[in-house]
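[1] after the sequence you'll find the predicted model.
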Amino acid sequence: MSRTGRTPVSTAAAGEPLSIQLQRTIRRKIILGEYPQGLALTEQRVAADLDVSRVPVREAMPVLQQQGFVEASPRRTSYVTTWTAQRINDLFDARLGVEVVAVGGAARRTRAGIDTAGLEQMLAKAEHHLDEGEALELAETNSAVHVTLVAAAGNELLNELMRVISGRLAWIFYLTSSRDLRNQVHEHHAITEAIRNGNDRLAESLMWAHIEAGRGPTLDALVR
């Protein structure tokens, strides 16, 4: 906390715009529930809380809206997004459309000789956070695993779609961290192994099953 009692923006890389730092800070607060679902996030409120001016807050909000963390009202007030059954199903349906296709493409590219070392590194990082009980870091890393799996397909449009999805994924993963996370990591390894072996159909099947396995528990945890 700052000496004024407000929450300071975290230290960032030199030269990084303040609006980018704010996006990261606000996103973290939303994921952790410090800004709960449905909360009104006025520019004045956020600026006071984070000890900044209103201008960078105004710049950060549209990006957070695009990422699915906030939604705007007709009165130009932003609210923390509330997870509904419709939003959860929309997210999982979008994932099926992007991730299943991507891992099949990644496996076919592996047959042509691409390297999966980046995937292996990301999986090792996820296992470290799991072993250390670092829930937020694991949620963020598991989201990054899915981004990396999609990137392995070499399809820039799929990458763009996944960038829109990835923030929501990290949030969902954190909110459902009571699930069997070790089994999820094991499934990531199985998908990666199928990609490494160039088995596109198996990779697609495993990813489909992996995504669908999370739909019901997510609905149960957040809506029902």
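    Arrived safely.
[2] can we go C-alpha only for contacts and neighbour counts from here?
    OK.
[3] assign a three-state SS to Trp83, would you?
    Of the three states, Trp83 takes coil under DSSP: H, G, I helix; E, B strand; the rest coil.
[4] need the nearest residue in space to it, chain neighbours excluded.
    Among residues not flanking Trp83 along the chain, Leu222 sits closest, at 6.9 Å (Cα to Cα, 6 or more residues apart in numbering).
[5] and that neighbour, what does it touch?
    Neighbouring residues of Leu222 by Cα atoms under 8 Å, 6 or more residues apart in numbering: Trp83, Thr84, Leu175.
[6] tell me where this protein has strands.
    40-41, 70-72, 78-80 (DSSP state E).
[7] next one: the second one to chain centre, how far?
    This means strand 70-72. In terms of Cα atoms, centre = their mean, to the nearest Å, the centre of strand 70-72 is found 17 Å from the chain centre.
[8] the longest helix in this structure is where?
    helix 200-222 (DSSP state H).
[9] would you mark the buried spots in that one?
    Within helix 200-222, the residues that count as buried by 16 or more other Cα atoms under 10 Å are 200-204, 206-208, 210-211, 214, 218-219.
[10] same deal with stretch 155-166?
    Leu158, Asn159, Leu161, Met162, Ile165, Ser166.
[11] Val145: which of these is nearest?
    Distance to Val145, by Cα to Cα, is smallest for Ser166 among those, at 9.8 Å.
[12] now do the same contact list for that closest one.
    Ser143, Ala144, His146, Val147.
[13] again, 6 Å this time
    Ser143 (Cα atoms under 6 Å, 6 or more residues apart in numbering).
[14] what of the one 4 residues further on?
    If a contact means Cα under 6 Å, 6+ apart, then Ala170 has Ala139, Glu140, Ser143 as its contacts.
[15] before we go on, here's another structure to hold up against the first:
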Amino acid sequence: MAKLQPVPEPEHTAPAEVHRDDEARAEQIYQLVLEGIVAGKFAQGMRLRERELSEMYDVSRIPVREAIQRLEQDGFVATFPRRGAVVRQLTLTDVNELFDVRLCLESFAARRAAERVGAGQPGGQLKELVDGARRAIDEGRADDVVLISTAFHAEIVRLTGNTLLIESVKPLFGRMRWIFGLAHNRSNELQRDEHVELCNAILGGQAELAASLAYSHIELGRAPVLTGLAETLEP
């Protein structure tokens, strides 16, 4: 079972330090449960009991409760009377809405990233992620391909330098990994080629081309994902 790294607690701990420790534990629990949801360990509709999670991760219920509240805010968990917190049941509408929002935000992010790279912002990490995805595909590491693909899109957003945008899209990328883990019907090689084109446009400072490529890349992924999920998700 996964356990948290111990957070040292001095004999005389100031209130501010205690608060930071609690926040750190809640963040760790958030990430652990989120990974469990994305990986299918916590299936859709499954109850998330505070007591069981606190025992599983060897913490008190307070950080577990805070983590569940965050997961609810970010759309991974729903709370019902008498049932408590459960992993949210995704719908095809949820998937469509995610693609709609990505079209808006990631097209802007690609344009802005290209502008900043063109003005001198280093963009080498983007190329490293493309190369990493190529190696993962060649070696048949499917799970790593999804992780690297998500990291590629997140890096484009990071390159915008827009702190509000960077923080706002974090839950979206969590949903991306969740949904692509359930249905991923496009060729990895095709997606890799699209990532290469997008990467080259951004590194070349071609802002409008980057925005167009980001838009088409996202839209081309919509129908295969919806088709793959049509038999398992409600409308």
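    All right, it came through fine. This one's a predicted model, so the numbers in the text were calculated from it and none came from an experiment.
[16] adding distance to Gly154 of structure 1, write the strands of structure 1 out as a markdown table.
    Shown next, in a markdown table, are these (distance: least, Cα to Cα, whole Å):
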| stretch | distance to Gly154 of structure 1 |
| --- | --- |
| strand 40-41 | 37 |
| strand 70-72 | 30 |
| strand 78-80 | 33 |
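[17] tell me which of the ones you listed lies nearest to Glu99 of structure 1.
    strand 70-72 (24.0 Å).
[18] where in structure 2 does the closest one fall?
    Under TM-score structural alignment, strand 70-72 of structure 1 corresponds to residues 77-79 of structure 2.
[19] can you give me the helices in structure 1?
    Under DSSP H, structure 1 gives helices at 18-32, 43-50, 54-66, 85-95, 101-111, 117-132, 135-151, 156-175, 181-196, 200-222.
[20] just the buried members of the contacts of Leu222 of structure 1?
    Buried, going by 16+ other Cα under 10 Å: Leu175, out of the contacts of Leu222 of structure 1.
[21] show me the subset of the contacts of Leu222 of structure 1 that structure 2 keeps too.
    By both residues aligned by TM-score structural alignment, their matches' Cα atoms under 8 Å, the contacts of Leu222 of structure 1 still in contact after alignment to structure 2 are Leu175.
[22] just name the closest of the contacts of Leu222 of structure 1 to Arg196 of structure 1, please.
    Nearest to Arg196 of structure 1 among those, with distances taken as Cα to Cα, is Leu175, at 30.7 Å.
[23] what lines up with the closest one in structure 2?
    That one, Leu175 of structure 1, aligns with Leu182 by TM-score structural alignment.
[24] ok, the closest residue to its match other than its chain neighbours to Val101 of structure 2 distance?
    Leaving out its chain neighbours, the residue that sits closest to Leu182 of structure 2 by Cα to Cα, 6+ apart is Leu229, at 7.4 Å. Using Cα to Cα, to the nearest Å, one obtains 19 Å as the distance from Leu229 of structure 2 to Val101 of structure 2.
[25] sorry, back to before: what is the orientation angle of the longest helix of structure 1 with helix 135-151?
    With axes from the mean of the first three to the mean of the last three Cα atoms, to 10 degrees applied, the angle from helix 200-222 of structure 1 to helix 135-151 works out at 150 degrees.
[26] and helix 200-222 of structure 1, which stretch of structure 2?
    Under TM-score structural alignment, the match for helix 200-222 of structure 1 in structure 2 covers residues 207-229.
[27] have a look at how far, on average, that stretch is from structure 1.
    Mean deviation of stretch 207-229 of structure 2 relative to structure 1 after superposition (mean Cα distance after the TM-score superposition for structure 1): 1.2 Å.
[28] what's the answer for stretch 98-113 of structure 2, then?
    Mean for stretch 98-113 of structure 2 is 0.8 Å (mean Cα distance after the TM-score superposition for structure 1).
[29] so that stretch matches what in structure 1?
    Mapping stretch 98-113 of structure 2 onto structure 1 (TM-score structural alignment) gives residues 91-106.
[30] quick check: buried residues in the matching stretch?
    91-92, 95-96, 98-106.
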